[in-house]
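**Student:** pasting the structure only:
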C-alpha cells in the first residue's frame, strides 16, 4: 500500500476492556489506528442501532498510545457508523473488532456486537475482522493470541482479495501459546442455545426473570469452527450480510408460479 493505512478498531466489551487494549497494541505498527468503541459493555446487542436517543462520542486518552480514541455512548454498530461518517478523515482500509472476552463461534454470531461491527463495516465496503478469545474472564490471558492477530490483520490489510469485500470471524481457543496447533478455515457449525428463564423475586417481592441456557452443537463434522476450537485450532469463518437462503430460492420461485396459476381460478 502506497499510503499509511487507516485502521478502525472497535469492540462490544467497552473501550477499557483488556481485550481491545491488547488488540490496539498489537496492530499499532500496521497503520494509523483510530479507536471508536462503546463507553460501557454492549455484549449481546447484535446489530442494534440507536434511534430513539442521542449519541455522545468523546475523545479520550486511555493508555498513552499513538492511536486516536473516542468513547461512544451507543452500540458497536453505532461506533462504526459514527467513525465512518463523522470522525475518521476518510473511509478506513480495514475495521478490526475485539478482542472479545468469550466465544463468538457458530450461532453466537447472531447475537454478537463484536461480529455485528464487522458486518456493518462490510456493508460499507470495508474489509473487516472480528477476534474473540474463548475466555469470559476480565483478566483473560491474551498473550497467546497476539501473534495470530497480527498475522491475520496484516494478511488481509496488505493482501486483499481483488474486487471482494471480506469479513472474517476469528475465534481463538483458551490455550497456552504452545498448545495452539494453528489455524483452520472453517464454516459455521449448526448449533443453538437451549434456553430457559429462571423466575425469581427481588427483596420487594417483584418478579423478575434471568436468562440461562446450554449450548448445543448439532454439527460434528470436522470442517466447522466448533470442531477446530475443540481440537486446539484457531477458527476463521468468512461471513457475509446477505441472509438469502439460496438453496430454497428456486423452490419458492416455483411456488410463485403455482400461486399465479391458482390465482387465475380462485377469486375472493
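**Tutor:** Okay, I see it. The shown structure was predicted, so the numbers you read here are calculated from the model rather than taken from an experiment.
**Student:** switch to C-alpha atoms for all contacts and neighbour counts from now on
**Tutor:** OK.
**Student:** what is the burial count for residue 106?
**Tutor:** If you count neighbours by other Cα atoms under 10 Å, residue 106 ends up with 21.
**Student:** list the contacts for it?
**Tutor:** For residue 106, the set of contacting residues under the criterion of Cα atoms under 8 Å, 6 or more residues apart in numbering consists of 188-191, 225-226.
**Student:** residue 145 in helix, strand or coil?
**Tutor:** For residue 145, the assignment made with DSSP: H, G, I helix; E, B strand; the rest coil gives helix.
**Student:** all strands of this structure, in order?
**Tutor:** In the chain, strands defined by DSSP state E lie at 6-10, 32-38, 57-60, 68-72, 94-101, 128-133, 167-172, 182-185, 191-201, 207-217, 233-239, listed in chain order.
**Student:** please produce a markdown table containing the ones you listed, extended by distance to residue 142 and mean neighbour count.
**Tutor:** Written out in a markdown table, the entries for these read as follows (distance: least, Cα to Cα, whole Å; neighbours: other Cα atoms under 10 Å):
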| stretch | distance to residue 142 | mean neighbour count |
| --- | --- | --- |
| strand 6-10 | 17 | 28 |
| strand 32-38 | 19 | 26 |
| strand 57-60 | 23 | 14 |
| strand 68-72 | 21 | 21 |
| strand 94-101 | 8 | 29 |
| strand 128-133 | 8 | 28 |
| strand 167-172 | 10 | 28 |
| strand 182-185 | 16 | 16 |
| strand 191-201 | 26 | 12 |
| strand 207-217 | 24 | 11 |
| strand 233-239 | 13 | 22 |
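**Student:** next, the one to line up against it:
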C-alpha cells in the first residue's frame, strides 16, 4: 500500500521549530508535503488574501528536505491550504496536519487561531485535518513529550477517519512525557478575553496602542479542554465549521419577520 500523503502547514512560519518537529514526526508515518507561511501569521484567523499578489516557492530548509517537498507561501495559513490544494499537490492529501503551534489554541482561542483556520480550510475542502498546539509560547519550546501522542492521534485519524464536517483541535500541556496522564476528548470551554489597549506615544508624538488582556475562564465543567490541560491531559476537541446555531432556529422562527 502507498504511504499516506500528509500536508503540513502552520501559522508560525515555515522555519518555526514546531513545524520542523512536526515534519520529523509525520515523515515516519507518510509522504510529507509542507506548504507554510514565509513569515509568522499568528492570530490571523481565517483571513485570506484578496487585494494583493501571492507568491510561493520551493524551499530546502535542511538536508532532510530531500525526503519531502516544502513550499513557502507569502499569504495566510488559509491561503497556504488553498495554494497547496489548487496549485501544488497533484493528488488530494490523506490528511492535513497544522502546527505544532507555539502556544495554546484551546477554548475561545480557536476563533483567532491561524493554526486551526488552516486545518478548518482543509476540512472545508474535504480533507481530514488536525490542528496541534503546545501550551508553551517560547520559540525554544520542547516538543519531545508530544511525539508519541501526536503520532498516535494522526495514525488513528488516518485509520478510522474523522467525521465529515469536523476538524480536531488538539492542545498539549507543557509537561514531560511522564507527567502527561493521557488524552481526553473534550468540549470547548466557555471563556473570553478581558481586553484593553495600552496607549503609548512614540518619539514623534503620535499615539499608538498595544493590545493586552487577561484570559477569563467562565466554565467549571470537568469535560472541557481547559480542565483537561490543567489536570495533565492532552485535549482533543472535535470542532465543526458549520456555525449554524441549530438550537436557536425554532425560537427565531417565532419572530414576526414576515408581517
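**Tutor:** Arrived safely, thanks for sending. Since this is a predicted model, take the numbers as computed values, not measurements.
**Student:** ok, the contacts of residue 106 of structure 1 vs residue 155 of structure 1, which is closest?
**Tutor:** Comparing the contacts of residue 106 of structure 1 against residue 155 of structure 1 with Cα to Cα places residue 225 closest, at 20.2 Å.
**Student:** number of residues surrounding the closest one?
**Tutor:** That count, for residue 225 of structure 1 with other Cα under 10 Å as the rule, works out to 28.
**Student:** residues in contact with it?
**Tutor:** Taking Cα under 8 Å, 6+ apart as the definition of contact, the neighbours of residue 225 of structure 1 are 105-106, 184, 186-189, 235-237.
**Student:** can you tell me which of those residues lies closest to residue 217 of structure 1?
**Tutor:** Nearest to residue 217 of structure 1 among those is residue 189, at 7.2 Å by Cα to Cα.
**Student:** report the contact partners of residue 80 of structure 2.
**Tutor:** By Cα under 8 Å, 6+ apart, residue 80 of structure 2 lies in contact with 9, 35-37, 73, 118.
**Student:** one more time with 6 Å, if that's ok
**Tutor:** Residues in contact with residue 80 of structure 2 (Cα atoms under 6 Å, 6 or more residues apart in numbering) are 35-36.
**Student:** now do the same for it: its match in structure 1.
**Tutor:** Using TM-score structural alignment, the partner of residue 80 of structure 2 in structure 1 is residue 79.
**Student:** quick check, distance from stretch 113-130 of structure 2 to the centre of its chain.
**Tutor:** Taking Cα atoms, centre = their mean, to the nearest Å, one finds the center of stretch 113-130 of structure 2 at 8 Å from the center of the full chain.
**Student:** report the separation between residue 55 of structure 2 and residue 97 of structure 2.
**Tutor:** Here the criterion is Cα to Cα, to the nearest Å. By it, residue 55 of structure 2 lies 22 Å from residue 97 of structure 2.
**Student:** ditto for residue 156 of structure 2
**Tutor:** Residue 156 of structure 2 sits at a distance of 13 Å from residue 97 of structure 2 (criterion: Cα to Cα).
**Student:** coming back round to it: so which of the contacts of residue 106 of structure 1 are in helices?
**Tutor:** Using DSSP state H to define helices, the subset of those located there is 225-226.
**Student:** taking the contacts of residue 106 of structure 1 together, which two end up most distant?
**Tutor:** In those, the most distant members under the criterion Cα to Cα are 191 and 225, with 10.9 Å between them.
**Student:** need the contact list for the residue most central in space within structure 1.
**Tutor:** What sits nearest the mean C-alpha location of structure 1, by Cα atoms, centre = their mean, is residue 115, with 1.4 Å. Contacts here follow Cα under 6 Å, 6+ apart; on that basis residue 115 of structure 1 touches residue 130.
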